[in-house]
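> Take this sequence and fold it.
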Amino acid sequence: MYLSTKRALLLIGIIFSLTTFPGTLFAAGFDLVKFTTTPKTPGANESVLVLMNSFAVNLSTANITWYVNKEPIKNGMAEKSITVRTGDFGEQTIIDVIILTAEGQTLNKQLVIAPAEVDILWEAQTYTPPFYKGKALPSYKSMVRVTAIPRFNTLTSNPAEYYYKWTYDRIKGAGEAIGRNSIVIPVGYAGSSVPVDVETSLPGTEWKGAKYVAIPVSDPKVTLYEQAPLLGTLFHHALKQSTETTGTEFTVRAVPYFFSLDGLLNGELSYKWNVGNQYRQSEVDAQNLTLVRSGKNLESQTISLDVQNPKRILQHARVQGVISFTSQE
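Next comes the predicted model:
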């Protein structure tokens, strides 16, 4: 008796859940109508195409009315899309849709577009000398730290509260998690660029943002400076292709730019000096080369230098120049 009653109640429950009452269409635990937007994550002051589709409702025979921020914008049969323009960062665009099906049923649907502003900063983990005013650039196989800074109003939001999803090289995932606002990624060959995408959202709200940046990859370089006995490296004046001196000796200092920071700090870079066509054995400090005048008359010495990171073989730079000892007479 108890089993028969239980089966009867189960049958009644199934019939009730499948019954659709006139006037309103219920979504029993799933979405009958879905929105897609182009672009996927709209930004501020941007034109957005909103498209509506359904697997359960015949939208092609339905009368559809669109409202944007409570204002009626569009109405008609099978009007399944609309183009809207978002507001400033921090402003929500609320889209309401009323669908009247051919069977006389009504379905309400809402989409909220809340664009968050996202800035991306990147910092190459490559070397630049003290007082260098430019930006360190990534070179072959060097690492780059990329940081996202999201906000949804004029004030900077707390990055730790946001959810982040990172992608680089278009298909390589770099992690996703709440508070993961920075990543470290490798780059490729010089002359190329590494595309980085981040999608961010504020859990529990409608705020969403996205940003794309292409990080350029450069060749490393090496620059020659005079190494003065008392003042040290004269960074304010790089040596030209041809440099003159009246002294009896002249010390050249080689300074690498944009080589991987770990390789330089670990002493892994190799320096190969040539004077004329002869290899010159490195001094105590491989970055220095001291030239000595052989007589009192005008004398020129051609020097060249190759710098290479043996662990990243294409991190290589070459420079050459002429040091002229002027006559002392």
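
> CA only for contacts and neighbour counts going forward, please
Noted.

> Which parts of this structure are helices?
2-18, 261-265 (DSSP state H).

> now those as TSV including mean neighbour count and distance to Met143?
Formatted as TSV, the helices of the chain follow (neighbours: other Cα atoms under 10 Å; distance: least, Cα to Cα, whole Å):
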stretch	mean neighbour count	distance to Met143
helix 2-18	10	57
helix 261-265	15	9
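
> unless I'm mixing things up, Thr106 is touching Ile99, no?
Yes: with contact defined as Cα atoms under 8 Å, Thr106 and Ile99 form a contacting pair (5.6 Å).

> ok, these two, which is more surrounded?
Set Thr106 next to Ile99 and count neighbours by other Cα atoms under 10 Å: Ile99 wins out with 26 against 18.

> so what's the residue most central in space within the chain up against?
Most central in the chain under Cα atoms, centre = their mean is Val196, positioned 3.7 Å from the mean C-alpha point. The contact partners of Val196, by Cα atoms under 8 Å, 6 or more residues apart in numbering, come to Trp166, Thr167, Tyr168, Asp169, Arg170, Tyr212, Val213, Ala214, Ile215.

> gap between the second one and Pro115?
What that stands for is Thr167. 20 Å (Cα to Cα, to the nearest Å).

> want to put them side by side, so please do this one too:
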Amino acid sequence: MNNIYKKNFLIILFFTFIFSISVAISSVQAQISDFGDIDIIFLEISPENPRPQELVRASIESFSIDLDRASQITWLINGIVIDRGVGVKEVTFNVGNLGSRSVVEVIVQSIERGAINKSVTIRPTEVDLLWQADSYTPPLYKGKALPSSDAEITAIAIPQFINSNGRKLKISELIFTWEKDGKILNRESGRGKDTIKIRGPKTFRQTVIRAYVSSADSALQGRGYALISPVSPKIIFYENDPILGIKYEKAIINIFNLLNKEVMITAHPYFFSSQERTNSDFDYSWKVDGSKVSSSPDDESSIVLRQAGKGEGAAKIAFSIQNVNKILQSAQSSFSVIFGGAREDIPFNF
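Here you go, the predicted structure:
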């Protein structure tokens, strides 16, 4: 009986061994067959998403065949030969206008595998990325609102995508993927999301924003980017006339000649995180010849200067501002008020 059990055990062990070998062989064969699907030639386009009429570089490389030993390499654009020869592994050309299509094809006459071809279709697109900081600038300011440290920034992507039918795609038809400093912003990305709000960089740092845009079928793709650097906020002084208002056309730089008995000077906090000139998050400080004085009762960013007596002289007016919630947003500036031609100190009433 024991011999019968031993024979049965040996038979089972033998078939188990045969089955294991079969599975192992099948596994090896499956892995080898996967290599047959690997591309023989890699065709690279740079830039990957060209703009209309942009110069493009197309190049090939291979880890399976020796391109330098190929008898001939032929390059075609939309079926027209643009270059051919031995060792021609790259070409340059200009793509067409918006809505056009360029079919890039390369044919390699290789020693190892004969004729091998590879092609890619290029459809030019355009994505402009505009941005502006949510920072203070005075009314009718012609420049751009720039970001100081930690300022909020609004960015908008403006794509120009024209399909094969010549129709410009709407924002709602496009998918936007936003990226900040290499990190994808999933919540801000999606269909029709062409605008984002982010916090800008701190002082001495930079932020890179990228917007990747594609049509729903991925036939059209493009991208835009912006490099944002913070600026130091600054203070600009203006005379605030009771009748004409703030004289934005003439900033006070270094020296102000007092021609009337009384004058109001208003400080503007350029590029601070605020939509208004005055903000409860700001700490204001006015000084005259080093001594702290009060601001205008109704406006902490303004000061009223009055000559207390007769005489000539000068006084140094200094102003500083600090954003209490963003400690790196601060600025200070000063100017001199001149009475007559003398350079002596004179008293003021505030």
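
> Quick check: closest non-adjacent residue to Ile77 of the second structure.
Val104 (4.8 Å; Cα to Cα, 6 or more residues apart in numbering).

> how about the one you found, what's its match in the first structure?
Matched across to the first structure, Val104 of the second structure falls on Ile95, judged by TM-score structural alignment.

> got a list of what that match touches?
Per Cα under 8 Å, 6+ apart, neighbours of Ile95 of the first structure: Trp66, Tyr67, Val68, Asn69, Lys70, Gln110, Leu111, Val112, Ile113.

> burial measure for the closest residue to the last one other than its chain neighbours, as a count.
Nearest in space to Ile113 of the first structure, with sequence neighbours left out and distances taken as Cα to Cα, 6+ apart, is Thr93 at 5.1 Å. Taking other Cα under 10 Å as the criterion, the count of residues near Thr93 of the first structure is 19.

> quick one, what contacts Thr93 of the first structure?
Val68, Asn69, Thr86, Gly87, Val112, Ile113, Ala114.

> Could I get those residues in TSV, plus columns for distance to Pro159 of the first structure and neighbour count?
Output for the contacts of Thr93 of the first structure, formatted as TSV (distance: Cα to Cα, whole Å; neighbours: other Cα atoms under 10 Å):
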residue	distance to Pro159 of the first structure	neighbour count
Val68	30	19
Asn69	29	13
Thr86	23	20
Gly87	22	17
Val112	22	15
Ile113	20	21
Ala114	17	26
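
> Please narrow those residues to those residing in strands.
Val68, Val112, Ile113, Ala114 (DSSP state E).

> and the last one, what does it touch?
Same thing as Ala114 of the first structure. Applying Cα under 8 Å, 6+ apart, the residues near Ala114 of the first structure are Phe89, Gly90, Glu91, Gln92, Thr93, Glu206, Trp207, Lys208.

> Show me those that map onto strands.
Thr93, Trp207, Lys208.

> Return the residue of the second structure aligned against the last one.
Put plainly, it is Lys208 of the first structure. That one, Lys208 of the first structure, aligns with Gln221 by TM-score structural alignment.

> burial count for the closest residue to that match other than its chain neighbours?
Leaving aside its chain neighbours, Gln221 of the second structure sits nearest to Ser214 (4.3 Å; criterion: Cα to Cα, 6+ apart). Counted with other Cα under 10 Å, the neighbours of Ser214 of the second structure add up to 21.
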